[in-house]
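> Predicted structure and sequence below. I'll ask about it afterward.
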Amino acid sequence: MATPTSITINRSTLVKPAKRTWSGRMSLSEWDMIGAITHVPTVYFYKSTSSTSHPNLLDHLKDSLARTLVTFYPLAGRLEPVGGGRFDLDCNGLGVRFIEAEARTTSLDELGGDEDLSSCTDFQPLIPEVDYTRPFGEWPLLLVQVTKFRCGGIGLGFNISHAVVDGLSALHFFNEWARVARGKGIGMVPFLDRKVLRAGQPAVSRHPRFDPAEFQRPPVLLPEAGCSNNKGNKPHYETKVAKLKMTKTKVQMLKDMANETTFDHRPYSTYETLTAHIWRCACKARKLKPEQLTSVGVCVDSRRRMNPPLPNAYFGNAVLDIKAVSRSADLITKPLGYAAGKIRRAVEKADGEFLTSAIDYLKNQPDLTEFQDFHDGEEEDDDEGPFFGMPNLGVISWLRLPLLGLDFGFGKEVYMGSTHEFDGDTMLLQSQDGDGSIVLAICLRVDHMEAFKRCFYDDIIV
């Protein structure tokens, strides 16, 4: 496969809302100010059409973006620190960074090599870069890069602030922008008032029932005999990304394995089963000690779990990272249903009372910095995060998100991809073949990847 390294940036501008919008400070919720506060990258690829080759393509995309930002004006603002690891959203209309680029030596076919685009694992040059060396308040909340390929196809790369939106809200915006670009109006107006999550309001309880252990750092790797676990002496390990496809039949076989030993009130879901399988395969591939504690982080959407539920068009962060913890030996030696049950019990804790209490717990903290993740690609320990790096991992599910079918007027994408940089960073996606299969995109240390692949496929017992 080819890597689009020969990228020429032709122009970079700021796209502002087409009309004057509300300006002022918007309080953010606790869900906005914990976890990842940097940006989330995605890229969409489109085959050559008369529309992608149209000389006014870039102007049309910028114009439709400006009109969409009138409704989604928070994305044109900037974050403003207010102390204690907290920040407001300054709706100042400074705009979205829009980058025009060309891949002079690469076509879409070359990018996928002899296979399709799913074989490419390095989309980084096609995704706009955020300059994290700049002051916090200068980061654009959304960056867009339109890359024209030699074949006439294009790549639309996005980098959107996770401190402002989660995956569902980001896709809400992208789909509405696509509607506007096709000449239609906004289909679903975003609900922008974050006070439904008590943003900017004091805690209701000074002593919430929430267990602070939920926000503690995950297990650390036990040291080898005679070796220190001091981070200052921690070696750097090269990582790689793999994309592993599991057919619909194999997924069902795996679910049958998990449900052989369940005593729960309902069968384990696809997500619970696949996450359990990934967790135990990672333990095997990493050759963790039997007594090693390991955690898997899962994202829980609180929209329907809050009491009352959040509005359908809530625009912001509504996800909370929950972790399941187990000994490596238990995951490996016990039936798959054991790991799936661990994941289910972790997720089921997150009911309305749990989430409300968690918000109060965070409101009572003098500083939220310790609950935040900042990965900019420059830090020494950038291969680790709250759920990343040995002995832990995070499994994000995009199985139910409306990722596909993003049509800006030149047809639906031929492929959608993302980037993965950290050991243990994994994502579940529906295959774009439309055959019910699932794709796992996973980043692991190079010395663990082949063993993981073998476990991933060979450990499915008929």
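Good, I have the coordinates. Residues are numbered from 1 along each chain as shown.

> Could you use CA atoms for every contact and neighbour count after this?
Will do.

> A2 reaches L111, doesn't it?
Yes. If you go by C-alpha atoms under 8 Å, A2 and L111 touch, sitting 4.5 Å apart.

> Looking at those two, which one has more neighbours?
L111 (22 against 19; other C-alpha atoms under 10 Å).

> ranges for the helices of this structure?
Listed in chain order, the helices of the chain (DSSP state H) span 57-71, 108-112, 167-181, 248-259, 270-286, 328-333, 336-348, 352-363, 446-458.

> hey, what's in contact with both of A2 and L111?
By C-alpha atoms under 8 Å, 6 or more residues apart in numbering, A2 and L111 have these common neighbours: C120.

> returning to that earlier point: minimum distance to S418: which of the helices of the chain has it?
When the helices of the chain are compared by C-alpha to C-alpha, helix 167-181 sits nearest S418, at 12.5 Å.

> any idea how far that closest one is from the chain center?
How far helix 167-181 lies from its chain's middle: 16 Å, per C-alpha atoms, centre = their mean, to the nearest Å.

> ditto for stretch 122-132
That offset, for stretch 122-132, works out to 15 Å (C-alpha atoms, centre = their mean).

> and the end-to-end length of it?
Its first and final residues considered, stretch 122-132 spans 21 Å by C-alpha to C-alpha, to the nearest Å.

> cool, and stretch 261-279?
Start and end residues of stretch 261-279 are separated by 18 Å (C-alpha to C-alpha).

> Presented hereafter is structure B, for comparison with structure A:
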Amino acid sequence: MMSSRTSFSVVHGEPELVVPAGPTPRELKNLSDIDDQEGLRFQHQVIMFYQKSHVMEGKHPATVIKYGLAEALVHYYPLAGRLREWPNRKLTVDCSGEGILFVEAEAHVSLKELGNSILPPCPHMKELLLDVPGSQGILGCPLLLFQVTRLTCGGFAFAARMNHTICDSLGLVQFLTMVGEIARGVSISQFPVWQRELFNARDPPRITYAHHEYDETKHCSNKDTMDFDQMAHESFFFGPKEIATLRSHLPQHLRKCSTFEILSACLWKCRTKALGLEPNEIVGLSPFITARGKVGLHVPNGYYGNAFAFPMALSKAGLLCQSPLEYALGLIKKAKAQMGLEYVKSVADLMVLKGRPKYKTKENYLIGDTTHVGFYDVDFGWGSPIYGGPAGAIPFVSFYGRFRNNEGEDGVVVPILLPHHVMKRFLFELVKITSEVPVGLSYNKITNRSML
């Protein structure tokens, strides 16, 4: 199994623009007031790894996928455009048809040699997703960058970088699903829906919730929460045993809570303990909650814009650390329960009234769950990926991903980014809460199972 430090050579082809395969409208289309908030003005990376398929023998994945991209862009033509910014920082897509970036590459390594390094935080992202000069900007740059890297075993890596203002993870998967259907020659199952006005501010705008997730950051003297010069980027695997142990900490009537809820409660508590905050400091957890399927929101099938909010659970650090796990769980459930039409409209109104601010990061931890997004359903002809999801964490934000480990267990992999000294304390707290036996007897075992 390859160490994350082992290097291998990658030969990159020249980056090219893939344009829609047919004519598309030339028009300006406004993003929603949820889309263009400051916190989504970044490039989000995901990666998928596919094994060799005898059915696709003799076919080059880059050629197959590039064909599917060009055809799918006829339907998703705004993705081939460029962003402009108008007064009040309003973003608009110029549907110019200029295209998306595509890179073809060959790597002298096999999936077997890569081993667990395919998981977040993937240490090979610089090789598997070329940082094309001049493409990183939010305005006036390609909205998507894809790289297909063929491996010596016949499998390949498919890496993607998306401008997060144009779509969320569900929207990206919806687009890639169509790419796969076209590549395989099957019927298209879902056509795109724009309708960004669904998530626009009201007229006149009015903030009706206390949106602590957008509170202005106040100065704090605690160095542990501010010193991010030396960061540790680690991943933790939570299989059935770890989740069952976490549930055993709860009263019987709460044990049917979702995996997302119990895992988020655990991570929030362990992370807060590791940070060593003053007991009276206020800490928060902001779960990304989708608007799709929520009563009153009526998000149509095919909508590929950002359709979520992240209501914030709040607690004093001391109370969170000293209380049983059910305390954190209750706060998360309460925060999630706020999500609905009024809450989303209040967020959109806040964006217009307050200049589209970034979410709060100080003493806040944001968590996104991609386990049900559908990355494992993206099939370009080579079947399901053996891993599909986020490439890693970003400061203050973790993304949950699906994975089956070497023991055949299905579970959740969570990348986390913390200062090195904080990460050591976090691991200690995590071992304590996920272990069925005293820490001294189980520390090494849990470390090996959890850290990938």
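All right, it came through fine. Remember, it's a predicted structure, so these values are computed and weren't measured experimentally.

> Any idea what the TM-score is?
Overlay of the two chains. TM-score (TM-score structural alignment, normalised by the length of structure 2): 0.86; 429 aligned residues with a C-alpha RMSD of 2.8 Å.

> burial count for the aligned partner of Y361 of structure 1 in structure 2?
Structural alignment (TM-score structural alignment) places Y361 of structure 1 against L350 in structure 2. Residues contacting L350 of structure 2 under the criterion other C-alpha under 10 Å number 24.

> so who does the residue lying closest to L350 of structure 2 once chain neighbours are set aside touch?
Excluding its sequence neighbours, the residue lying closest to L350 of structure 2 (C-alpha to C-alpha, 6 or more residues apart in numbering) is I207, at 5.9 Å. By C-alpha under 8 Å, 6+ apart, the residues touching I207 of structure 2 are S346, V347, D349, L350.

> What about these, which one has the most neighbours?
V347 (29 neighbours).

> is it true that that one touches D35?
No. V347 of structure 2 is beyond contact range of D35, at 11.2 Å (criterion: C-alpha under 8 Å).

> Quick one: map A451 of structure 1 onto structure 2.
In structure 2, A451 of structure 1 lands on R425 (TM-score structural alignment).

> So what's the residue count around its match?
Neighbours of R425 of structure 2 using other C-alpha under 10 Å come to 17.

> what's the answer for D423 of structure 1, then?
29.

> The counterpart of L28 of structure 1 in structure 2 - how many residues pack around it?
Superposed on structure 2 with TM-score structural alignment, L28 of structure 1 falls opposite L31. The number of residues packed near L31 of structure 2 is 24, by other C-alpha under 10 Å.

> go on, N280 of structure 2?
11.

> quick one on the thing from earlier: gap between the match of A451 of structure 1 and Q252 of structure 2?
Distance from R425 of structure 2 to Q252 of structure 2, by C-alpha to C-alpha: 29 Å.

> same question, A335 of structure 2
Distance from A335 of structure 2 to Q252 of structure 2, by C-alpha to C-alpha: 22 Å.

> Same drill for the two, tell me which one is more crowded.
A335 (19 against 9).

> Kindly state which residue of structure 1 is aligned to that one.
By TM-score structural alignment, A335 of structure 2 lines up with A346.

> so what's the nearest residue to its match once chain neighbours are set aside up against?
Of all residues not flanking A346 of structure 1 in the chain, A324 sits nearest, at 5.6 Å (C-alpha to C-alpha, 6+ apart). Applying C-alpha under 8 Å, 6+ apart, we find A324 of structure 1 in contact with S295, V296, G297, K342, I343, A346.

> unless I'm mixing things up, the fifth one is touching A276, no?
Looking back up the chat, that one is I343 of structure 1. Yes. Between I343 of structure 1 and A276 there is a contact under C-alpha under 8 Å: 7.3 Å.

> hang on, the earlier thing: got the contact list for the match of Y361 of structure 1?
With contact taken as C-alpha under 8 Å, 6+ apart, L350 of structure 2 is in contact with P205, R206, I207, R356.

> closest to D227 of structure 2 among those?
D227 of structure 2 lies nearest to R356 out of the contacts of L350 of structure 2, by C-alpha to C-alpha, at 26.5 Å.

> Can you tell me which of the contacts of I207 of structure 2 is closest to P395 of structure 2?
Closest to P395 of structure 2 out of these is V347 (22.5 Å), distances taken as C-alpha to C-alpha.

> In structure 1, what sits opposite C270 of structure 2 in the alignment?
Checking TM-score structural alignment: C270 of structure 2 goes with C281.

> I figured its match was touching M449, is that so?
No. If you go by C-alpha under 8 Å, C281 of structure 1 and M449 don't touch, sitting 10.4 Å apart.

> In terms of neighbours, single out the busier of those two.
More neighbours surround C281 than the other of C281 of structure 1 and M449, with 22 against 19 (other C-alpha under 10 Å).
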